[in-house]
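In: Got a sequence here, can you model it:
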Amino acid sequence: MRRGDVRSVAPSVIPIQTTGTRPAIFGVHVLGAGCSYYRPLAQRLGPAQPIYGLSAQFAMPPGRKPSVEEYARLYVEDLRRFQPRGPYFLLAVSLGGLTALEMARLLVDAGEEVAMVGMLDAIGPMPIEWVSPVERARRHVEKLALGGTGYVREKIVARVERERDAMRSRMLRWRRAVGAPLQDEDAHLQAALENIELALEFKPKPYEGDVVVFRATEDVYYTPRFHHEARLGWREAVFGAVQIVDVPGDHLTLLQEPHVIAVADEMRWRIDTWIAQHGDRDRRSGVIARPLLDSGQALSEERLSRVSSGPPR
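Out: Sure, this is the predicted structure:
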């Protein structure tokens, strides 16, 4: 299917990397400006791995704010027009995780195979247990001792960016309140604010399958109990296993170089594992070829040990 044909058949499907015959990865809802969140991952996975985005947020008419459930239904409809059969590999950044979870539930209810629901540092719907101010201060002291002036510069830049975003958020809310026209650079900030509102309103129905959470290990703001017992907030919404894979970077950098290498390696291994077990199935014809993985791609106990699954529900 040519690039132009994709959008005519399934308007919310956005091509990111269209080459390759491996099972496609679908990024859900939160893609970044120009799909910027997923482009480093596409480059690391290489031209053999197709990646598409699913986003309709900017196509909605002014004042129209669909729910998470409505977005999920729309994406599933377009996804099945574009790829009528599974396997479906869903991947979601942050607040897109709730939409991906609802999509997976709808696909499974329709009898489709969801091979993976991946969450990129996405926190589930359970209330967050925040790290205490004392613990945060202790961590800053440790990082200062290790990073020196470089750590100080990094924190200053981060603080300036947060203040800038807060100022833009206040200005955006004022424009919305008085009906003033929005500037182009406000579009993604408005989308982010709307996603927060949608997440607060969403009450997920339990998903019977498994979920993989790629957990950023820098600047962690929640308690160990929220991590291990609440499974990063997904325990009550997921009845299967919640696997937690630790990756370098923080919430904003885990998909940037060089941290994205770890995410790409994990995604490549999981798709290789599916191919080894099921064959490289063509999305439309159903033809299956069963390639053998070489020793470098074989499943390993070492890789399995890096994945924290938690008890199935």
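In: switch to C-alpha atoms for all contacts and neighbour counts from now on
Out: OK.
In: Which stretches in the protein count as helices?
Out: 3-9, 39-45, 68-82, 96-109, 133-147, 149-178, 187-201, 224-228, 260-278, 301-305 (DSSP state H).
In: tell me the most buried of these?
Out: helix 96-109 (a mean of 23; mean count of other C-alpha atoms under 10 Å).
In: That one packs against which elements?
Out: The contact analysis (3 or more C-alpha pairs under 8 Å, 6 or more residues apart in numbering; DSSP states H and E) places helix 96-109 against strand 25-28, helix 68-82, strand 88-93, strand 114-120.
In: repeat that with 10 Å
Out: strand 25-28, helix 68-82, strand 88-93, strand 114-120, helix 187-201, strand 211-216 (3 or more C-alpha pairs under 10 Å, 6 or more residues apart in numbering; DSSP states H and E).
In: Centre of the chain to it, how far?
Out: 12 Å (C-alpha atoms, centre = their mean, to the nearest Å).
In: what does stretch 233-243 give?
Out: 16 Å.
In: Could you tell me the end-to-end distance of it?
Out: One end of stretch 233-243 sits 12 Å from the other (C-alpha to C-alpha, to the nearest Å).
In: who's sitting farthest from the centroid in this protein?
Out: residue 178 (33.7 Å; C-alpha atoms, centre = their mean).
In: buried residues in stretch 212-223?
Out: Neighbour counts using 16 or more other C-alpha atoms under 10 Å place 212, 213, 214, 215, 216, 217, 220 of stretch 212-223 among the buried residues.
In: residues touching the second one, list them.
Out: Counting by C-alpha atoms under 10 Å, 6 or more residues apart in numbering, residue 213 makes contact with 91-92, 97, 117-124, 231-232, 234, 242-247, 307-309.
In: Same question for the third one.
Out: Taking C-alpha under 10 Å, 6+ apart as the definition of contact, the neighbours of residue 214 are 93, 118-122, 243-248, 254, 262-263, 266, 307.
In: Pick out the residue closest to the middle of the chain.
Out: Central residue of the chain (C-alpha atoms, centre = their mean): residue 92, at 1.9 Å.
In: Contact partners for it?
Out: By C-alpha under 10 Å, 6+ apart, the neighbours of residue 92 are 26-31, 38, 53-54, 98-101, 117-122, 213.
In: how about a cut-off of 7 Å?
Out: Residues counted as contacts of residue 92 (C-alpha atoms under 7 Å, 6 or more residues apart in numbering) are 27, 28, 30, 100, 118, 119, 120.
In: Let's compare: structure for the following, please.
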Amino acid sequence: MGGNSLLAVRLFAEIERKFAKQLRSQGQEVAFLALLDTCRPGYRQRLSFLQRISLHINHIVQRGPKYFYKKARGWSKQAKYQIEKVYKSYFQNFSQIIKTISKPSKTNKYLDISNTNTQALNNYVFQPYSGKATLLRTRDENRTESIGVKYDLQFGWGEIITGELDIKYIPGSHLSLLDEPNVKLLAKQIKICIEKAQN
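Out: Next up, the predicted model:
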């Protein structure tokens, strides 16, 4: 039988990669390590205003009304996602403030922990991983915010994965890859990758 198979969804990619590295250091095989549409911080860049206008005009000429419909649908999903994210964030922060106010003695401790977490995130240095990995990523043109954003082909993982980094394109956008019918196609792709890795 093959080794362990690990799949990270979005933000958990670094935790998964560290776990795989730990397994390998213990002599265990990691047959399949996959990063699911996960971009390392700093590996997307917003294009200039003129470049973005040029891209929009080009897409309007090529696709006509379909382009507007697709963008409107994407903007709608993105707006819903952002509103939910902001709502959850405000609710969590408000709850924490209420808890902190009701227990003033814990205020300094909470601020210390928050500052320590922020500092750790800012100072974090990604360590190399010498095994194989597969990046399952959506195409840039399917990413809701992709017009006007340039992504590194390997989403920044090429500098960290020192073994082989295989890139597989998956259907949908970052927000829809786990929705039907995209999730079925994604599951099929993952199954193929795992079977290939274990043989």
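In: Surely residue 52 of structure 1 is in contact with residue 28?
Out: No: the criterion here is C-alpha atoms under 7 Å, and residue 52 of structure 1 misses it with residue 28 at 8.9 Å.
In: ok, those two, which is more surrounded?
Out: For residue 52 of structure 1 and residue 28, the more surrounded residue by other C-alpha atoms under 10 Å is residue 28, and the numbers stand at 28 against 23.
In: Would you check how far apart the more buried one and residue 120 of structure 1 are?
Out: For residue 28 of structure 1 relative to residue 120 of structure 1 (C-alpha to C-alpha), the value is 11 Å.
In: got it, and residue 238 of structure 1?
Out: Residue 238 of structure 1 is 16 Å from residue 120 of structure 1, by C-alpha to C-alpha.
In: which position in structure 1 aligns with residue 97 of structure 2?
Out: Mapped onto structure 1 by TM-score structural alignment, residue 97 of structure 2 lines up with residue 177.
In: Likewise for residue 172 of structure 2?
Out: Using TM-score structural alignment, residue 172 of structure 2 sits opposite residue 249 in structure 1.
In: ok, how many other residues are close to its match?
Out: Other residues lying near residue 249 of structure 1 total 20 when counted by other C-alpha under 10 Å.
In: Check residue 124 of structure 2 too.
Out: 8.
In: Contact partners for it?
Out: Contacts of residue 124 of structure 2 by C-alpha under 7 Å, 6+ apart: none found.
In: Quick check: it vs residue 118 of structure 2, distance?
Out: From residue 124 of structure 2 over to residue 118 of structure 2 (counting by C-alpha to C-alpha), the distance is 10 Å.
In: Equivalent analysis for residue 128 of structure 2, please.
Out: Counting by C-alpha to C-alpha - residue 128 of structure 2 and residue 118 of structure 2 are separated by 23 Å.
In: ditto for residue 109 of structure 2
Out: 14 Å.
In: try residue 155 of structure 2
Out: With C-alpha to C-alpha as the criterion, residue 155 of structure 2 and residue 118 of structure 2 are 23 Å apart.
In: One more: residue 142 of structure 2?
Out: Separation of residue 142 of structure 2 from residue 118 of structure 2 (C-alpha to C-alpha): 32 Å.
In: Over to residue 137 of structure 2?
Out: In terms of C-alpha to C-alpha, residue 137 of structure 2 sits 28 Å off from residue 118 of structure 2.
In: List the contacts of the residue mapped onto residue 137 of structure 2 from structure 1.
Out: In structure 1, the residue paired with residue 137 of structure 2 is residue 215, using TM-score structural alignment. With contact taken as C-alpha under 7 Å, 6+ apart, residue 215 of structure 1 is in contact with 120, 121, 244, 245, 246, 247.
In: and if we set it to 8 Å?
Out: 120, 121, 122, 244, 245, 246, 247 (C-alpha atoms under 8 Å, 6 or more residues apart in numbering).
In: who wins for neighbours among these?
Out: Neighbour-wise, the contacts of residue 215 of structure 1 (other C-alpha under 10 Å) top out at residue 121, 26 neighbours.
In: Please pull up the equivalent of that one in structure 2.
Out: Under TM-score structural alignment, residue 121 of structure 1 pairs with residue 37 in structure 2.
In: hang on, isn't its match packed against residue 138?
Out: Yes: using C-alpha atoms under 8 Å, residue 37 of structure 2 is in contact with residue 138, at 6.3 Å.
In: Name the residues contacting each of those two.
Out: Common neighbours of residue 37 of structure 2 and residue 138 (C-alpha under 8 Å, 6+ apart) are residue 174.
In: returning to what we had before: please name the nearest non-neighbouring residue to the match of residue 121 of structure 1.
Out: Spatial nearest neighbour of residue 37 of structure 2, excluding adjacent residues (C-alpha to C-alpha, 6 or more residues apart in numbering): residue 137 at 4.2 Å.
In: What residue in structure 2 is paired with residue 39 of structure 1?
Out: So, by TM-score structural alignment, residue 39 of structure 1 is left unmatched.
In: And residue 39 of structure 1, how close does it get to residue 198 of structure 1?
Out: For residue 39 of structure 1 relative to residue 198 of structure 1 (C-alpha to C-alpha), the value is 26 Å.
In: ditto for residue 44 of structure 1
Out: Distance from residue 44 of structure 1 to residue 198 of structure 1, by C-alpha to C-alpha: 32 Å.
In: so how far is residue 57 of structure 2 from the aligned residue in structure 2 for residue 152 of structure 1?
Out: If you follow residue 152 of structure 1 across to structure 2 using TM-score structural alignment, you land on residue 72. Distance from residue 72 of structure 2 to residue 57 of structure 2, counting by C-alpha to C-alpha: 16 Å.
In: Repeat that for residue 100 of structure 2.
Out: Taking C-alpha to C-alpha, one finds residue 100 of structure 2 at 51 Å from residue 57 of structure 2.
In: Repeat that for residue 46 of structure 2.
Out: Taken as C-alpha to C-alpha, the span from residue 46 of structure 2 to residue 57 of structure 2 is 17 Å.
In: Then residue 198 of structure 2?
Out: From residue 198 of structure 2 to residue 57 of structure 2 the distance is 47 Å (C-alpha to C-alpha).
In: Out of the helices of structure 1, which gets nearest to residue 16 of structure 1?
Out: helix 39-45 (7.1 Å; C-alpha to C-alpha).
In: Show residues contacting that closest one.
Out: Outside helix 39-45 of structure 1, the residues that reach it (C-alpha under 8 Å, 6+ apart) are 16-17, 49-51, 255-257, 260-261, 263-265, 268.
In: In TSV: those, plus distance to residue 278 of structure 1.
Out: Converted to TSV, the contacts of helix 39-45 of structure 1 look like this (distance: C-alpha to C-alpha, whole Å):
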residue	distance to residue 278 of structure 1
16	25
17	23
49	17
50	18
51	20
255	28
256	31
257	32
260	27
261	26
263	22
264	21
265	20
268	15
